[in-house]
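# need coordinates for the following:
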Amino acid sequence: MRGEMMNRRPTTLFALLILLAIAFFMANIGAGEYELSLWEVVQTLFGLGSGEHSFIVNTLRLPRALIAFLVGAGLAVSGAILQGITSNPLASPGVIGLNAGASLAAVLVIVALPAVPLGFLPPAAFAGALLAAILTYWLGWKEGSSMYRIILVGVGVSAIAQAFITIIMMSGKIMLVTQALIWMTGSVYGRGWEHFYALLPWMILFLPLAFLLSRQLNLLQLGDDVSKGLGSKIEWVRGGLILVSVALAAASVATAGTVYFVGLMAPHIARRLFGPSHTTLLPASALTGGLLVLASDFVGRTIAAPVELPCGLITAMIGAPYFIYLLLTENKKSGKM
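Model (predicted):
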């Protein structure tokens, strides 16, 4: 009997997460200066609403809600992969310089190359994040990849990227710099279908790829020697997983800016609910991350209405204390406190 309950638990939790995500999805579409009831939202989504409602829902709010969920899912899976390959619970897309590299490339496009079409922003951010990851991985290599060295080097790479971002901002035109600053706060404000269609191919390709590689990620948890003994080519596997993590983080950052701490918090929440196996953890992290950004966007839009707070600010307000808590917990576990 107890075994049956344990087997049903993941299914029940997945169902609850999906229901919560749907609830916040519908709440996001209904909330705003012109409020819509749940029934009006449902009617409009099924093509039965008025023309005014159709414009509000389908043009203004639906793409924003979809982007919020996809951005959260991408950042969360990226963070779960990094925590898995580094065996470090404090790892996230910002740790090995991914966010900073993607932000540098995106700010360069926004401020220095304003004529470049919007569709080039995700590939540019991917290139920046990939370059940061390669640099971090290469500098952290010493007769093999030490994850602790990679994390330390990643902090340095992030600092260098932030310095270049500051230089670009100081030398750019004020209107473009303002646009870049708004983007860097981490927000889905003003995001439309053009942003959604630029993000969608990256998520369609790399989220399923991450789920397919989950078994390899489980093998890495056994240690390098055991993984090699089981026939796993650990450096190739690690490199492939980092590439997937880079792509998900870069596409998310290019679309919504730096939404802080989602890549750290969502995998931890999912791990507490579903356990450490990555075959379950990665899909659970995707759902949790999407829910976190949807909920943060909803809170940001309603808590100080009509003023909108960026969802990145809300996640930072929650994530910073959570990060400190994790840091103190890990220090106690390692006997440093």
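# CA only for contacts and neighbour counts going forward, please
Noted.
# please identify the buried residues of the strand or helix carrying Leu313?
Taking DSSP states H and E as the criterion, Leu313 maps to helix 311-333. The neighbour-count check on helix 311-333 (16 or more other Cα atoms under 10 Å) flags 311-316, 318-319, 323, 326, 330 as buried.
# name the residues that touch that helix?
With contact meaning Cα atoms under 8 Å, 6 or more residues apart in numbering, helix 311-333 is reached by 90, 185-188, 258-262, 264-265, 292-293, 296-297, 299-300, 337.
# buried members of those into ChimeraX, please.
Per 16+ other Cα under 10 Å, the buried members of the contacts of helix 311-333 correspond to this ChimeraX selection:
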select :90,185,186,187,188,258,259,260,261,262,264,265,292,293,296,297,299,300
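# among the contacts of helix 311-333, which ones are in helices?
Mapping these onto helices (DSSP state H) picks out 262, 264-265, 292-293, 296-297, 299-300.
# another sequence for comparison is provided below:
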Amino acid sequence: MNQLLKPAAPEPATRPAPVGRPPATRIVAAFVLATAVLIVVAAVHLTQGTSSVGALDLLRLATGGDDETARVLVASRLPRLLTGLAIGIALGFAGAALQSIARNPLASPDTLAVNAGAHLAIVGVAAFGITLPVLPAGGLALGGGLVAAALVMALAAGGQASTTRLILAGSAIALALNSLTMLLLLLFEQGTIGLFAWGNGSLVQSDLHALTQLAPVIAVAVGALLLLGHRLDILALGDDTATVLGLDVRRTRLLVTLLAVLLSAVAVTLTGPVGFVGLCAPVIVRLLAPVFPGVHRHRILLPLSGIAGVIIVLGSDVLLRAVMGGQAGVDIPTGVVTTLLGAAILIWLARRHRDAGPTRRPPGGHAAVRSARFHRLVVGCGVALVVTALAVGMLLGDTWVLLGDIVNWVQGRTGTGYTFVLDQRWPRVAAAALAGVALAVAGTTVQAVCRNPLAEPGILGITAGAGVGAVALLTFLPAAGVWAVSGVAGIGAMLAFTLVYATAWRGGLSSDRLVLIGFGAWQGGMAVITFLIVAFDPYNTGKALTWLSGSTYGRTAGQVLPVAIALVVLTPAVLAARRELDLLALDDDTPRVLGVRLERTRLVALAAAALLTSTAVSAVGVIGFVGLVAPHAARALVGARHTRVLPVAALLGAVLVSLADTVGRTVIAPAQIPAGLVTAMIGTPYFVWLLWRSRAVATGPR
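I've put the predicted structure just below:
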């Protein structure tokens, strides 16, 4: 952590504070304007709610009023307002502090997985029926957030911590932690009732008990950050300069990180994770620099970010209740609105982003060179593993069968019971294997085109689009068949990919920009999914969560067919372009020199990857990490040439998803763990090791 996110050159949005004293009148004007906006938003916020108490009733309360208005104000509206005020300040300060020590405009409690770690810690306790007082719960959230942030920061700190690397590290760790959280929500549904909506940031408060206990913690952390403001100004000049000026860089970073994570943990304890407030607030304040010079000074930046955070939180709550009605403020988490706002700002920032240069390496840059004989041996072993995985998948489950039973079933000589079991089981086994192949081939293609060894198909926004389509259909047409859900999910995936690709195009395709915009689309899509579930079908979250976790449950032969067709049509096309993929993985200039039409080749390759991913998602739901892990393992085995990588990656993908599905169907039978959650638990350690290895390479001699 002592080399926390040390970039080669600061991003413009986090440039050092200007030399000299800023104009006092301008700074005072900035605070007056921000405070005025805050007062207006807070006043409107107090007039909204599920009761009929309005602005005139509240005004009459100042001259006596009635007791009913006072009860509504004290019991409901003031707790909600003060909670929004507290978490807005906490997240605004935390986001500004994290962006400053990271020198990265996209650092925040969300992108550093702080919220995901804190959320998992609290859900983990609730799942086992343990009820903690407020302060111990806050301490638990702090521990979870610190572990997650430390892991992301350590993995993203290699050499030049590009924005893309930070996003990929944070999103992967957050995905793994969220997978564990979702697993607990599914397995302990009774003990975690209400925590799905709470997990997206809800301001609903029945009293001020929690706030009164945590407010002093927020005040102390905020005060400490303000006292460290001068140190942060010096740190912004660069580590070497700061050291020369006598600043203990390591201690300052560690202390600021601890305070930022503490503020984030307190916010999660109060309301659950309110998404992207910590990202948006400091960015908005820094954008005011041309009008209000001096806002980059941290003793000005931090409090203004806190005020901006409050405006974002309360303004989102006001907007939600103004559009959806007073009851929506109870049913729908405010964090859904803030996440949508944050996703939009993240995409806007990504549109301005430039490639990270040396931090982007060909995905096969460090792959071993293997002989053709070794390649054939690996392929043979891979085929044997696939056959074994398929056989094990047919044998195991809630009902175990023998090989002889399978032979009899093939020959049509089994009894009614075993025939029913195996007739239901083989489409699941086939769907898992084929989806694994599709995701692996898509992942190999995406990593080559993006020239980013940490990319995977879901980062193109495909997963989010498929999820929005499927959950929307399940919500509004609960009787829809599995085939209809798969088809709508596929359409949603392709629409999302088209939107991400078009947005990322800016006189050419920057692969870093594509990844960042895809991440923004993914976050926005997940917010829409949460909105659909809690607003229209809050009592059927299990069905949607199971699909979003990646499950083969209820799969039929008809659903396997689209994946098989996509593989038959698109895999030969990808293999035929193996030379172009080799060249695309190098740089932009080499393919052009050798006559490759770069942009058209990129579009075709990414479209093929999107189609393969969408068919896989439509068949088995959302399964992560396969498109990341399988290509890397294949390159480690057979080298970087795509003529060898593609078949080996496809075999490994089939093995990984098949085994994940079998384990999920067997270990807690008759209950089931969705295959996507199993792959996340398998893939996360590999991804952590991969990031650590690439960190070592980045920090080594060049």
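# which among the buried residues of helix 311-333 of structure 1 gets closest to Ala129 of structure 1?
Using Cα to Cα, Gly312 comes nearest to Ala129 of structure 1 of the buried residues of helix 311-333 of structure 1, at 19.1 Å.
# where's the closest one relative to Leu38 of structure 1, distance?
26 Å (Cα to Cα, to the nearest Å).
# kindly report the same for Asn331 of structure 1.
Asn331 of structure 1 is 46 Å from Leu38 of structure 1, by Cα to Cα.
# check Asn88 of structure 1 too.
Distance, Asn88 of structure 1 to Leu38 of structure 1, using Cα to Cα: 42 Å.
# which residue in structure 2 aligns with Leu326 of structure 1?
By TM-score structural alignment, Leu326 of structure 1 lines up with Leu690 in structure 2.
# same question but for Met203 of structure 1, I mixed them up
That one, Met203 of structure 1, aligns with Leu567 by TM-score structural alignment.
# which non-adjacent residue is nearest its match?
Ala438 (6.5 Å; Cα to Cα, 6 or more residues apart in numbering).
# average gap between the helix holding Leu313 of structure 1 and structure 2?
Comparison of helix 311-333 of structure 1 with structure 2 after fitting gives an average deviation of 1.8 Å (mean Cα distance after the TM-score superposition for structure 1).
# gap between that helix and the chain center?
How far helix 311-333 of structure 1 lies from its chain's middle: 16 Å, per Cα atoms, centre = their mean, to the nearest Å.
# which part of structure 1 matches stretch 116-123 of structure 2?
Aligned by TM-score structural alignment, stretch 116-123 of structure 2 falls on no residue of structure 1.
# identify the residues contacting that stretch?
Residues from elsewhere that reach stretch 116-123 of structure 2 (Cα under 8 Å, 6+ apart): 110, 137, 140-148, 174, 177-178, 180-181, 184-185, 192, 195, 199, 265, 268-269, 272-273.
# what segments of the stretch 301-450 of structure 2 are strands?
Here the stretch 301-450 of structure 2 has no strands by DSSP state E, counting those that start in this stretch.
# which residues in it form helices?
328-331, 334-351, 372-395, 403-410, 416-450 (DSSP state H, counting those that start in this stretch).
# and the angle for the longest one with helix 372-395?
Right, the one you point to is helix 416-450 of structure 2. Helix 416-450 of structure 2 runs at 140 degrees relative to helix 372-395, counting by axes from the mean of the first three to the mean of the last three Cα atoms, to 10 degrees.
# structure 1: matching residues for the helix or strand just after helix 416-450 of structure 2?
Per DSSP H and E, the first helix or strand lying C-terminal to helix 416-450 of structure 2 is helix 462-476. Mapped onto structure 1 using TM-score structural alignment, helix 462-476 of structure 2 covers residues 98-112.
# Provide the aligned range in structure 1 for stretch 180-199 of structure 2.
Aligned by TM-score structural alignment, stretch 180-199 of structure 2 corresponds to no residues of structure 1.
# any idea how far Val71 of structure 1 is from Leu287 of structure 1?
As judged by Cα to Cα, Leu287 of structure 1 and Val71 of structure 1 stand 11 Å apart.
# what about the two, which has more around it?
Set Leu287 of structure 1 next to Val71 and count neighbours by other Cα atoms under 10 Å: Val71 wins out with 32 against 26.
# how close does Leu13 of structure 1 get to Ala73 of structure 1?
17 Å.
# what do you get for Ala106 of structure 1?
20 Å.
# which of Leu13 and Ala73 of structure 1 has more neighbours?
Using other Cα under 10 Å as the criterion, Leu13 of structure 1 and Ala73 rank with Ala73 on top: 32 against 15.
# what does the more buried one align to in structure 2?
Aligned by TM-score structural alignment, Ala73 of structure 1 pairs with Val437 of structure 2.
# so what's its match up against?
Contacts of Val437 of structure 2 (Cα under 8 Å, 6+ apart): 649-654.
# those residues: which two are farthest apart?
Greatest spatial distance in those: Ala649 and Ala654, 8.6 Å, computed using Cα to Cα.
# where does the helix or strand Arg231 of structure 2 falls within end up in structure 1?
Per DSSP H and E: Arg231 of structure 2 is located in helix 229-235. Using TM-score structural alignment, helix 229-235 of structure 2 lines up with nothing in structure 1.
# give me the helices and strands touching that helix, please.
When contacts are defined as 3 or more Cα pairs under 8 Å, 6 or more residues apart in numbering; DSSP states H and E, helix 229-235 of structure 2 packs onto helix 78-102, helix 239-244, helix 249-271, helix 298-324.
# those into CSV, with extra columns for distance to Thr419 of structure 2?
Below are these laid out as CSV (distance: least, Cα to Cα, whole Å):
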stretch, distance to Thr419 of structure 2
helix 78-102, 57
helix 239-244, 68
helix 249-271, 50
helix 298-324, 51
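# got these as a markdown table, with mean neighbour count and distance to Leu474 of structure 2 columns?
Putting those into a markdown table (neighbours: other Cα atoms under 10 Å; distance: least, Cα to Cα, whole Å) gives the following:
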| stretch | mean neighbour count | distance to Leu474 of structure 2 |
| --- | --- | --- |
| helix 78-102 | 27 | 32 |
| helix 239-244 | 14 | 53 |
| helix 249-271 | 24 | 28 |
| helix 298-324 | 23 | 21 |
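# so which of those helices comes closest to Phe31 of structure 2?
Of all those, it is helix 298-324 that lies closest to Phe31 of structure 2, at 7.0 Å by Cα to Cα.
# what is the corresponding segment of structure 1 for that closest one?
Helix 298-324 of structure 2 corresponds to no residue of structure 1 when matched by TM-score structural alignment.
# narrow the contacts of stretch 116-123 of structure 2 to those in strands?
Per DSSP state E, strands hold no members of these.
# buried ones among those?
For the contacts of stretch 116-123 of structure 2, buried by 16+ other Cα under 10 Å: 110, 137, 140-146, 148, 174, 177-178, 180-181, 184-185, 192, 195, 199, 265, 268-269, 272-273.
# okay then, goodbye and thanks.
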